[in-house]
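Q: When you get a sec, could you give me coordinates for this:
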Amino acid sequence: MEAFTTLGVMYYMFLVGLEMNLAPILRIRRKSIGIALAGILIPLAIGFGSYFVIAPKADQTDKKWLRQKGAFVWGIALTATNLPDVTRILSDLKLLRTETGRIALSCAYLSDIGTWLLLVTLITISHDDVLPIAIGTVVFVLFCMFVARPVLLWLINQTMDGEEYTEHQVQFVLCGVMLWGFITDAIGLYSIFGAFMFGFILPSGQLATLITERLERVTSWIMLPLYCLLNGLRTNVPEMIPQGRNGGHIAVFICLAWVAKFLSSLLVSIYCNTERRESVTLGVLMNTKGLLAIIVINIGRDLMLLDIESSAVMVIALLVMTFTVPPIVRHTYKPEKPMMLHKRRTIQSNGLDSPLQVLAGIHSMQSMRGIVNLLQLSHATRQSPIHVVAVHLVELTEHTSAALLVVHDSYKSSSFRASEENAKAESGQIIEAFEDYQRESNGTASVEVLTALSPYTTIHVDVCSIAEDKRASIIIIPFHIQGKNNDEPESSSTSIKDVNQNVLAGAPCSVALLVNRGLGMSNHRPRALLMFFICGPDDREGLAYAWRMAFHPEVRLRVVRFLGDDAKAPAPLDNPKDSDGAFTIYEEHARQRAIDEDYLNEFKSETMNSLAATYTEEVVNDLNETLTAIRRIMEREPCELCIVGRGKQSTSPLVANLLEFTEYPELGALGDAIITSNFAGNSSVLVVQQHTNNVPRSEAGSSRFLANVGPWKVKNWQLKGTS
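A: Just a heads-up that it's a prediction; the model follows:
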């Protein structure tokens, strides 16, 4: 078991070295360097001195020398600030794109490097033959940098672009990790240093990404937990108090260890003119310990520099320091402002004479193409320009920490360098594609490309926050299945589906979900668009978006409204409590019908003499007739894009029963029926959800309310074919 866990730590340190490079060091500012140095030197001194107070005294001269080395181990353990854990905490608390988050990442990076140098020094001086080990270490490092790295780069370049790496090449690298570990172990250092150096010199690229994907889950989910389990078994808590000491001494030491890192970072931050609240948060974050600190303690114990009691005391101190970080940071630093819901952010309320703010969420190149084609259909003009905020959604993994240091603001910068080469290449292609869209718009559209780096479980918070900051009227996100078949990996598709559902639930504006089945790939002109209207705010928002597209010179829009039997009872609301006890379901249905009529009448009057948009009505009595009519229309008149409302708040009985059988509830009843049918063909589908506020129902049907959501201002717009 111990050999297996040691192998796991080796490969983990290989992955740590794989994500690190010298570029971040060259870009770190002096402020971060000063904070990091203080966070290394002061805790080193505190740990060194505290050991002599807590540990038992030694009488013999040789034991006194070992005792000094043991104190050095304590000091090194307190200097460590684990970069991956700091990244995870910052991501969970949504602090990655703050100034405090950027400084914390830089300081943690420097602290890790400092801890490694101190640990190599400790191991070297702990042997009797110090000089041969020191010389061997220097020769090994020089060999890695100036011989091994160029050779590895040459071997990797032998694989032509577009070719897949073979299993033999992957196995060669994995064997190289063990070989480098054997070499450093023979020199007198531990095998983890060789594994780290091999990862450090391995060039980044497709091979590095492939190896990371192979090793990450095995090491993080199996090997490292077992390693931590063995360390827990070796930590004898009941006997952790050294002879002649009591629990009070231990408590004082833990407090002193926590305060050392905190005060050192706090005071230097204040000296560098950092705000006090940010300085406090930064000082707390620097107390984040991780696997590196545990490794330091284990090496000290293996070298007989620490006894069971002193190692147990330090392990408990490290755990306490780490566990206290997230709740304190969450309490002391709250940079995110609440979502402002003072204004309706919808396309319908935006009007055709106002600039349109759009946030586009991009997961991959495939999803990006469909969204760019949709934006081209959205018809930016001088009277109503479109400002697009394209957000590349990159999942934060265990080994993307150092990549954040290259670009100090992953939120505001338009460039991004991820540790995975494919993410880096995708970001560049996304930037280029949106720049082409901006250039082709002839000044009627502007583009800003950002990167949101976060776990998929919380990345929707970044999307909604950016939409709030940029005052977007609509968020466009891709459906997790693109094309007729699911081309995305199953795990990725499931994660993207969860992201979409979270965005739909928490967005501060309207949301459009695009199911791309080749939008923009057809050469057929004019481009046929079809909009199905039943009732409710989501359908009105879909019509508003379709109405905007109808002004595009190559678009022909057909709006089909389904009218049911008025004698039928409306479907129940999603949340009956929304009625506030003042309106029945029937009255709500009638109110929505009245708003629909006003908006549709406005649309019909504006498009009456237009060849670009047509309006028809279909009378249906039930769900089966509705689906039959949709099938007949789509088979008779194939379209490039079909637009529907999600119908979350729909009271229509025409689709009510369909909600119980939806496979993809995020698409709504009608969107799900079209996607899962065999008559949609190659038509892409856009499902629209309108953002709604808690408007008093007594005002919702009044003219004052209708002035906010429509009719549209179209005085400077004219559809094709109108006079």
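
Q: from here on, contacts and neighbour counts on C-alpha atoms
A: Will do.

Q: quick one: contacts for the spatially most central residue of the chain?
A: Centrality entry for the chain: nearest residue to the mean C-alpha point is residue 454, 2.4 Å, by Cα atoms, centre = their mean. Contact analysis of residue 454 by Cα atoms under 8 Å, 6 or more residues apart in numbering lists 91, 393-396, 462.

Q: try residue 659
A: Contacts of residue 659 by Cα under 8 Å, 6+ apart are 665, 668-669.

Q: Now render those residues as CSV, adding distance to residue 35, secondary structure and neighbour count.
A: Shown next, in CSV, are the contacts of residue 659 (distance: Cα to Cα, whole Å; DSSP: H, G, I helix; E, B strand; the rest coil; neighbours: other Cα atoms under 10 Å):
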residue, distance to residue 35, secondary structure, neighbour count
665, 50, helix, 16
668, 52, helix, 23
669, 56, helix, 24
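
Q: Go through the residues you listed and say which is closest to residue 257.
A: The nearest member of the contacts of residue 659 to residue 257, counting by Cα to Cα, is residue 665 at 51.7 Å.

Q: that's a helix at residue 644, yeah?
A: No - counting by DSSP: H, G, I helix; E, B strand; the rest coil, residue 644 is not part of a helix but strand.

Q: Leaving out the residues flanking it, which one is nearest to the residue nearest to the centre of the chain?
A: The shortest distance from residue 454 to any non-neighbouring residue, by Cα to Cα, 6 or more residues apart in numbering, is to residue 396 (4.6 Å).

Q: what do you get for residue 456?
A: residue 395 (5.8 Å).

Q: Any idea how many residues pack against the one you found?
A: Other residues lying near residue 395 total 19 when counted by other Cα atoms under 10 Å.

Q: Residue 458 too?
A: If we define neighbours as other Cα under 10 Å, then residue 458 has 18 of them.

Q: wait, it sits on residue 92?
A: Yes - assessed by Cα atoms under 8 Å, residue 458 is found in contact with residue 92 at 7.2 Å.

Q: Let's see this one next, to set against the first:
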Amino acid sequence: MALNASETMFLSITEVDERRQRYEVCLDAPPHIVSDGLWRSPQNTRTPMRSFLPLFELQVLLIFVITQICRLILMPFKVPLFISQMMAGLILQALFVGEPVGSYMRVLFPYGTHDTITTITSIGFVIFIFINGVQMDFSLITRMGKKAWTIAIIGLVVPILTAAAILAVLTHPLLEVIDHNYNGFLVALVSHTVISFAVIASLLNELQIQNSELGKLALSAALVSDVLCTFGTTIGTVFMFSEGDGTKEIVTNLLGLFAMAIFVPLVCRPVMFWIVRRTPEGRPVKDGYLYVIIVLLFLLGWVSVKINQEFVLGAFILGLAVPEGPPLGAALVKKLNFFGTTFLLPIFVTICMLKADFSSTYSSTSVFAVCLVIILTHLVKILSCIIPALYCHMPFRDALSLALILNSKGVVEIGLYCFLYDYKVIDGLTYGIMILSIIVVACIVQWSVRFLYDPSRKYAGYQKRNIMSLRAWSELRILVCIHKPRHISSMIDMIDLCCPTAESPIIVDALHLIELVGRALPIFIPHRIQRQESGLQHRSYSDDVILAFDVYEHENPHVVTAYPCTAVSPPSLMYEDVCNLAFDKVASIIILPFHLRWSTDGEVESDEKSIRALNCRVLEKAPCSVGILVSRGSQRMREESSIRVGLIYLGGEDDEEALCIAKRAMMKMGMKLVVYHLVYEAEEEWDEGEAMEEMKHNIRYQQIVAREGSETAAFLSEVAKEHDFFIVGRRHGIESPQTQGLTNWSEFPELGVIGDFLASPDLESRASILVVQQQVALKPRKGWLF
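A: Okay, the predicted model is just below:
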């Protein structure tokens, strides 16, 4: 490599060793950080292109633009996010070769600034590791099932033992083939065996399956494997990088490592719990506490370097010590996520790719040997994960998907290879091949899992689960979803409406949904089994749900059984928790709260977009019937109260399901039901023989002739204030003359045409509305890629 002083940040360069490429350089002290601008004085030489800060800003701007362009181009191909950042590095590297673009690139990236941008952006990698440590629930290791432990340990141990056996048998032939590249051979072998929790969590997040059964199992196995790998590589690093008086240095480093491993959990973690206790409920953690933890993060990184460990080790250990979730864990993630993960980390990945040198000529034998060991390692690891998964009675497609997920590589491996390359543990050949292998493996894994695994497949092809299919006097199983404390009362009212009796009891699964913040592992807590091990900081919210349904069950002995539970997951994947619980509990209907809340004067008080998105996804994927409850105040349907219920009936499966709910409501004393049958011609008759045989007392049937949507709207406007509660079918996708024209004015399609009209604040109605969709038959997906 020939260096020209004009293409560097140095004043002069003198070559002193051609074979080892050593140079003697001369530079300004202190170096030029800022420039005097374009209109500097002739006496000052601090030009923008010879000053570190302007160059750093220009480099960051160029990398950001190229990364976003690559992301835009690669987005339709569903590749991992970091691939676009790596492709930006390849493009920048290609620009260095040609002229005249290469000369401008060498001016923009002069030799001497590489260390600057690498050092600054490495902070992003450290913060990324720290954040993932914060999001790990380390205590989950003690609560994991045998399946996760078995898959993790076998998937880690078998490839290493297989490699050790091959090395023991073929030591001399391998040394003749790979010669000086033996370190690179070992690094390729070990690094493609280990599993990184951060990489698996990022992959599952992009695939949107971390809430699925497969995703939770993969995260659990990755957590076990990552902890074991970190422990093993840390001990190995102590022995590998010891110099001078080896025994003394090894003992010193081991003692320092042991002291750090004791200090952080036994001193730092109790202090953090003290901070949590000092933080009032619902209030953010004070910034002063957060800044102390951030300073401690870099201090532990410095200690890690002093004991011959990577800087990120201290960040990882401290992250594990931080109590996951709000308030402290969530506050740290929110404070550091943008600066570290969103801003600095992509630049770090691009710079790591920029370091790879593909222009040099290498021995084809060495290239083949490194590629072969990577392929064989992955094949052995896939088999090691598939076999125990099949032994645990997993379907083959799911077992293969799990094995592929646990073989994924990503940002953590990029940082690892970069550090090993900087420390000259591996040469340029091994570094370039393994960097490219990350791209290949990540793309293959993501595309394959998208093709093989469909989390909604389990909901297809099962028996009918709706209220209409229930036998007379059979128990009704309802799943109610609660986001906020205000939803509790309306959901209990809804259960009252279904009239639990000793002959027809109701089993309620009350699911409290909480947004996942400051942790990576989704959590599901059945409170009847495991109330003391929830580990949540939103304890008052969950306690309100638990207490309310316990009291309701106590008030209705032998007719209502309540099972409260809590699910902590990302808003975009909450529907998986809802559908999984409904499927496992054989629920007949899911009751969801509407996303809008009105004040007493009719104004919109709150609008939860995430709740609406959840409702729409549940309507698409639910394994049973679904009801959306538009609550406008609590009626608490007690025996002494008189509740006026209106049923709007046009026909169809959804309206039949709504009619079944109305039939159950009529068994409760004090209920007054009016059935409005909208017909096109007056001579149409109501079939009282089947639909009305059990609805004789306190019922009024009224046939309404409506030939178009305007007549239906006029009728609904008249009766909107005459009732306390309406039950309607969603009738999504069904066209009828009675609703013609109303669809164009529908604001919320999830409520259907009639439900959306009744929910309009323009009617000034105080009636709550239950919009019912009967179970939708799902077809299993054959397989897909995009």
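
Q: How alike are these chains, TM-score-wise?
A: Comparison of the two superposed chains (TM-score structural alignment, normalised by the length of structure 1) gives a TM-score of 0.76, and 643 aligned residues with a Cα RMSD of 4.2 Å.

Q: one step back: who are the neighbours in contact with the residue nearest to residue 456 of structure 1?
A: Residue 395 of structure 1 makes contact with 453-456, 459, according to Cα under 8 Å, 6+ apart.

Q: got it, and residue 534 of structure 1?
A: Taking Cα under 8 Å, 6+ apart, one finds 561-563, 652 in contact with residue 534 of structure 1.

Q: just residue 678 of structure 2 next, same as before
A: For residue 678 of structure 2, the contact set (Cα under 8 Å, 6+ apart) comprises 648-650, 703-706, 712, 738.

Q: what range in structure 2 does stretch 659-679 of structure 1 sit on?
A: Stretch 659-679 of structure 1 corresponds to residues 743-763 of structure 2 when matched by TM-score structural alignment.

Q: What's the end-to-end length of that stretch?
A: Stretch 743-763 of structure 2 has an end-to-end distance of 17 Å (Cα to Cα, to the nearest Å).

Q: Now it: buried residues?
A: Residues 743, 746, 750-759, 763 are the ones in stretch 743-763 of structure 2 that count as buried (16 or more other Cα atoms under 10 Å).

Q: Reformat these into TSV and put secondary structure next to each item.
A: Formatted as TSV, the buried residues of stretch 743-763 of structure 2 follow (three-state DSSP):
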residue	secondary structure
743	helix
746	coil
750	helix
751	helix
752	helix
753	helix
754	helix
755	helix
756	helix
757	helix
758	helix
759	coil
763	helix
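
Q: of those, closest to residue 605 of structure 2?
A: Distance to residue 605 of structure 2 across these (Cα to Cα) is lowest for residue 759, with 14.4 Å.

Q: Leaving out chain neighbours, which residue sits closest to residue 81 of structure 2?
A: residue 71 (7.3 Å).

Q: Surely that neighbour and residue 86 touch.
A: No - counting by Cα under 8 Å, residue 71 of structure 2 stays clear of residue 86, with 10.3 Å between them.

Q: Okay, buried residues for stretch 83-99 of structure 1 please.
A: Result for stretch 83-99 of structure 1 [16+ other Cα under 10 Å]: buried residues 83-98.

Q: can you check stretch 455-468 of structure 2 too?
A: 455-456, 459-460, 464-468.

Q: State the distance from residue 174 of structure 1 to residue 195 of structure 1.
A: 10 Å.

Q: Of these two, which one has the most company?
A: Applying other Cα under 10 Å to residue 174 of structure 1 and residue 195 shows that residue 195 carries more neighbours, namely 31 against 17.

Q: picking up where we left off before, kindly reformat the contacts of residue 678 of structure 2 as a markdown table containing secondary structure and distance to residue 665 of structure 2.
A: Below are the contacts of residue 678 of structure 2 laid out as a markdown table (DSSP: H, G, I helix; E, B strand; the rest coil; distance: Cα to Cα, whole Å):
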| residue | secondary structure | distance to residue 665 of structure 2 |
| --- | --- | --- |
| 648 | strand | 15 |
| 649 | strand | 16 |
| 650 | coil | 19 |
| 703 | strand | 21 |
| 704 | strand | 23 |
| 705 | strand | 26 |
| 706 | coil | 27 |
| 712 | helix | 25 |
| 738 | helix | 26 |
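
Q: can you redo those as TSV with distance to residue 558 of structure 2?
A: Putting the contacts of residue 678 of structure 2 into TSV (distance: Cα to Cα, whole Å) gives the following:
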residue	distance to residue 558 of structure 2
648	33
649	33
650	36
703	39
704	41
705	44
706	45
712	43
738	44
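
Q: Need the counterpart of residue 728 of structure 2 in structure 1.
A: Taking TM-score structural alignment, the alignment pairs residue 728 of structure 2 with residue 644 from structure 1.

Q: My error: substitute residue 381 of structure 2 in the last question.
A: When structure 1 is aligned by TM-score structural alignment, residue 381 of structure 2 is paired with residue 261.

Q: Next: residue 429 of structure 2.
A: Residue 429 of structure 2 maps onto residue 309 in structure 1, by TM-score structural alignment.

Q: was I right about that match contacting residue 243?
A: No - contact criterion Cα under 8 Å: residue 309 of structure 1 and residue 243 do not qualify, at 9.1 Å.

Q: With that, I have no additional questions.
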